[in-house]
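Asks: mind looking at a prediction? Sequence and model below.
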Amino acid sequence: MTTALPVAGRNALAGRSVVVKVPATTANLGPGFDTLGLALAHYDHLQVEVLDEPGVFVEVHGIGAGEVPTDESNLVVRAIAHTFAAYDIPLPGLKLIAENVIPHGRGMGSSGAAIVSGIMAAKGLLEGIVDIDSDALLVLATEMEGHPDNVAPALFGGLTIAWMTPEGPKHKKLMVHRGVSPLVFVPVHAMSTALARSLQPESVPHEDAVFNLSRSALLIAALIQSPELLLAATEDKLHQSYRAAAMPETNRLITLLREHGFAAVVSGAGPSILVLASDPGQRLVAADLVAEKSETPWQTLMLAVDFKGATVIRTDV
């Protein structure tokens, strides 16, 4: 994947600028642990400009303003630098303006979105100098994220199945049935993905593995063809029960929603709740139920499935 950049190419970076748009994601979807992901129409935006002078200057607006780093340790900057380094290209001076709406630490793929934002920005800045195809994008993003289930839908949109091979990460994108209507309940408190993963056992019973295999297969059918099967298809025995004690209100509301017939699961590592409704009207009933029964504040996001994934546009041409 490494391509040396001629001196003339380095000069070509001067004055380049791009805008990037990346969707939120929700991973696992119940039984599809570390495999299934869905892109949601809730977007972080990024502007990047190449500067004449060295150094990195970062502005963050919206979610994370005043909290996330604004120097070279910023995750978006690190993703840009990672991409440039993969092609043996020195990192130029950069100005970044991030407009963030994806909640941090809530299981909606904020770190994956930041990584994808940086990689897509690098792709746009290097247009005509190196060609970074979709396979390379997924490799770069997975190298930074550690696993592809969040970065694949952020990059490509829709429903994605992601897996690892000896040659690297792979993905398959599927279109979602138009009746599927995602609803996300976002709590005020965050949850560390590392903490959530630490609660996962090293091994699980054979019958639980078989259970999840059947539900994962059913979930694909439910999402692309038969939304009426979503409640049964989102059953899980591999990860949610092990993490329940760390997010009791999330677990309580998921149990309540499922008892009322809603396909509710933990969104990613949590603590947000994803409801995969079979029609838009069903979401209103679920939202009313949570508003009535919740013991802590929750933000309600009624979202569409994003089918396009991350985009980058050159703004200097």
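Replies: Arrived safely, thanks for sending.
Asks: contacts and neighbour counts: CA atoms only from here.
Replies: Fine.
Asks: in stretch 76-87, which residues are buried?
Replies: The neighbour-count check on stretch 76-87 (16 or more other CA atoms under 10 Å) flags 76, 77, 78, 79, 80, 81, 82, 83, 84, 87 as buried.
Asks: got a list of what the second one touches?
Replies: So the one you mean is residue 77. With CA atoms under 8 Å, 6 or more residues apart in numbering as the criterion, the residues that contact residue 77 are 56, 71, 118.
Asks: what helix or strand is it on?
Replies: Secondary-structure assignment from DSSP states H and E places residue 77 in helix 75-86.
Asks: strands along the chain, start to end?
Replies: Secondary structure of the chain (DSSP state E): strands at 17-27, 36-51, 56-62, 93-100, 159-165, 168-174, 181-187, 264-266, 273-277, 298-302, 311-314.
Asks: go through this protein and flag its longest helix.
Replies: Among the elements of type helix in the chain, defined by DSSP state H, the one spanning the most residues is helix 206-224.
Asks: what does it contact?
Replies: For helix 206-224, the surrounding residues in contact (CA under 8 Å, 6+ apart) are 31-32, 174-177, 180, 228-230, 232-238.
Asks: got a ChimeraX select line for the buried ones in those residues?
Replies: Isolation of the buried members of those (16+ other CA under 10 Å) is achieved in ChimeraX through the command below:
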select :31,32,174,176,177,180,228,229,230,232,233,234,235,236,237,238
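Asks: this is the comparison structure:
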Amino acid sequence: MTRGSAPAGVTPTVDGRRVLVKVPATSANLGPGFDTLGIALSLYDELTVTAVQGGPRTVDVHVTGVGAGEVATDESNLVVRAIDYAFEQLGQPLPSLRLEASNAIPHGRGLGSSAAAIVSGIMAAKGLLDGIVDVDSSTLLRLATELEGHPDNVAPALFGGLTIAWTTSEGPSHKRLLVHRGVSPVVFVPETTLSTKLARSLQPASVPHEDATFNVSRSALLVAALIQSPELLLAATEDRLHQSYRASAMPETDALIRMLRDAGLAAVVSGAGPSLLVLGSDPAQRLFASSLVAEHSVTEWRALMLAVDLKGATVVPHPVETASLTDS
């Protein structure tokens, strides 16, 4: 009998199942690829989800690391909402849940924390429903995009690497690409946060045709630079669609990006900001960028020298003693 199967005549249930989920941070836009390009990074939120047996439905959430004492620990928790949404969309009854989250992805800083939470919940639902409902990659992307609103962060969080995401009348789609091994990311994270909603509100409803054409060319070049020619990253990360409009909301981010680019480094706003991402063409550029930020920054910035995550989100079953499920 395979995992999740049940004897003939017995309805399979998720009760008593436990899964371990791991989801990477992401950086979207990458300069010119607004709402389209994203990359997965080796910084992770980890989650253990147990479907508790018996009784009326309950939700028990414990958070350590980033967000501890701040994020909701009831049914309004974003991970719980994502699990519930997936179960409902897949036509399954909602189980009682125990969540233990260990978070490392900074919140409100342009590294895909909300996408990671949503993907964590969707992947947890997939794992809990293993053998009951088949959840393929297109369904994962659709469910996550419906909750997040756009696929540029959830696609790399789900699938890893560099992703190109787009939406048609049939729903979201993606293409995953392997990043050249010479590409060396470093993220600089400030103490301050920025709301994605606020960042988006600063953009105009339309842009000049010349700027749109500029970004189309740079986006195409950026794909080539990331998968084949890292030496082109500086030119490929130029942008005229969103970063300048958002600069007033994160003046130090903007100043540091201008300084780094003047020094020949491919620096961009990470997602909606205020973190900034430098896509080095070799590891030495990361050290150079770190020294420049340390020298020129006014406030404290944390440098995260990361790799490109190649796996994306993972979920694995974890056996659990039945007796432990009822312990408080």
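Replies: Alright, I've got the coordinates. Keep in mind that what you see is a predicted model, and the values were worked out from it rather than measured.
Asks: care to give me the TM-score?
Replies: TM-score for the superposed pair, counting by TM-score structural alignment, normalised by the length of the first structure: 0.97. Supporting figures: 311 aligned residues with a CA RMSD of 1.1 Å.
Asks: aligned partner of residue 300 of the second structure in the first structure?
Replies: With TM-score structural alignment as the criterion, residue 300 of the second structure lines up with residue 297 in the first structure.
Asks: ugh, typo on my part, it should be residue 84 of the second structure
Replies: By TM-score structural alignment, residue 84 of the second structure lines up with residue 81 in the first structure.
Asks: list the contacts for the residue lying closest to residue 47 of the first structure once chain neighbours are set aside?
Replies: Among residues not flanking residue 47 of the first structure along the chain, residue 19 sits closest, at 4.5 Å (CA to CA, 6 or more residues apart in numbering). For residue 19 of the first structure, the residues meeting the contact criterion (CA under 8 Å, 6+ apart) are 45, 46, 47, 48, 121, 312, 313, 314, 315.
Asks: equivalent analysis for residue 239 of the first structure, please.
Replies: For residue 239 of the first structure, the contacting residues are 33, 200, by CA under 8 Å, 6+ apart.
Asks: that one pairs with which position in the second structure?
Replies: Under the pairing rule here (TM-score structural alignment), the equivalent of residue 239 of the first structure within the second structure is residue 242.
Asks: list the buried ones in stretch 64-75 of the second structure?
Replies: So for stretch 64-75 of the second structure, counting by 16+ other CA under 10 Å, buried means 66, 67, 72, 73.
Asks: quick check: the gap between the equivalent of the third one over in the first structure and residue 94 of the first structure.
Replies: Translated: residue 72 of the second structure. With the correspondence set by TM-score structural alignment, residue 72 of the second structure lines up against residue 69 in the first structure. Distance check for residue 69 of the first structure against residue 94 of the first structure: by CA to CA, to the nearest Å, it reads 15 Å.
Asks: what of residue 219 of the first structure?
Replies: Taking CA to CA as the measure, residue 219 of the first structure and residue 94 of the first structure are separated by 43 Å.
Asks: the two: which has the busier surroundings?
Replies: When neighbours are counted by other CA atoms under 10 Å, residue 219 comes out ahead of the other of residue 219 of the first structure and residue 94, with 26 against 20.
Asks: corresponding residue for residue 254 of the second structure in the first structure?
Replies: Taking TM-score structural alignment as the criterion, the aligned counterpart of residue 254 of the second structure in the first structure is residue 251.
Asks: number of residues surrounding that match?
Replies: With other CA under 10 Å as criterion, residue 251 of the first structure counts 22.
Asks: and the helices in the stretch 101-250 of the first structure?
Replies: Secondary structure of the stretch 101-250 of the first structure, counting by DSSP state H, counting those that start in this stretch: helices at 110-125, 134-145, 151-156, 193-198, 206-224, 230-233, 240-243, 248-259.
Asks: residue 309 of the second structure and residue 24 touch, don't they?
Replies: Yes: in this structure, residue 309 of the second structure is within contact of residue 24 by CA atoms under 8 Å, at 7.0 Å.
Asks: now do the shared contacts for these two.
Replies: Counting by CA under 8 Å, 6+ apart, the shared contacts of residue 309 of the second structure and residue 24 are 40, 41, 42, 160.
Asks: top of those by neighbour count?
Replies: Of all these, the most densely surrounded is residue 40 (33 neighbours; neighbours counted as other CA under 10 Å).
Asks: roughly how far apart are the closest residue to that residue other than its chain neighbours and residue 272 of the second structure?
Replies: Spatial nearest neighbour of residue 40 of the second structure, chain neighbours left out: residue 26 (4.5 Å); criterion: CA to CA, 6+ apart. The spacing between residue 26 of the second structure and residue 272 of the second structure, counted by CA to CA, is 11 Å.
Asks: residue in the second structure matching residue 34 of the first structure?
Replies: When the two structures are superposed using TM-score structural alignment, residue 34 of the first structure falls opposite residue 35 in the second structure.
Asks: which residue packs closest to its match, ignoring adjacent ones?
Replies: Per CA to CA, 6+ apart, closest to residue 35 of the second structure is residue 152, 5.3 Å.
Asks: just to revisit the earlier point, next up, the contacts around the residue nearest to residue 40 of the second structure.
Replies: Under the criterion of CA under 8 Å, 6+ apart, the contact list for residue 26 of the second structure reads 38, 39, 40, 41, 111, 112, 153, 156, 157.
Asks: could those go into JSON lines alongside distance to residue 140 of the second structure?
Replies: Rendered in JSON lines, the data for the contacts of residue 26 of the second structure read as follows (distance: CA to CA, whole Å):
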{"residue": "38", "distance to residue 140 of the second structure": "17"}
{"residue": "39", "distance to residue 140 of the second structure": "18"}
{"residue": "40", "distance to residue 140 of the second structure": "16"}
{"residue": "41", "distance to residue 140 of the second structure": "19"}
{"residue": "111", "distance to residue 140 of the second structure": "20"}
{"residue": "112", "distance to residue 140 of the second structure": "17"}
{"residue": "153", "distance to residue 140 of the second structure": "13"}
{"residue": "156", "distance to residue 140 of the second structure": "12"}
{"residue": "157", "distance to residue 140 of the second structure": "11"}
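Asks: what about the first structure, which of the residues you listed hold up?
Replies: Here is what carries over to the first structure from the contacts of residue 26 of the second structure, by both residues aligned by TM-score structural alignment, their matches' CA atoms under 8 Å: 38, 39, 40, 41, 111, 112, 153, 156, 157.
Asks: cool, thanks, talk later.
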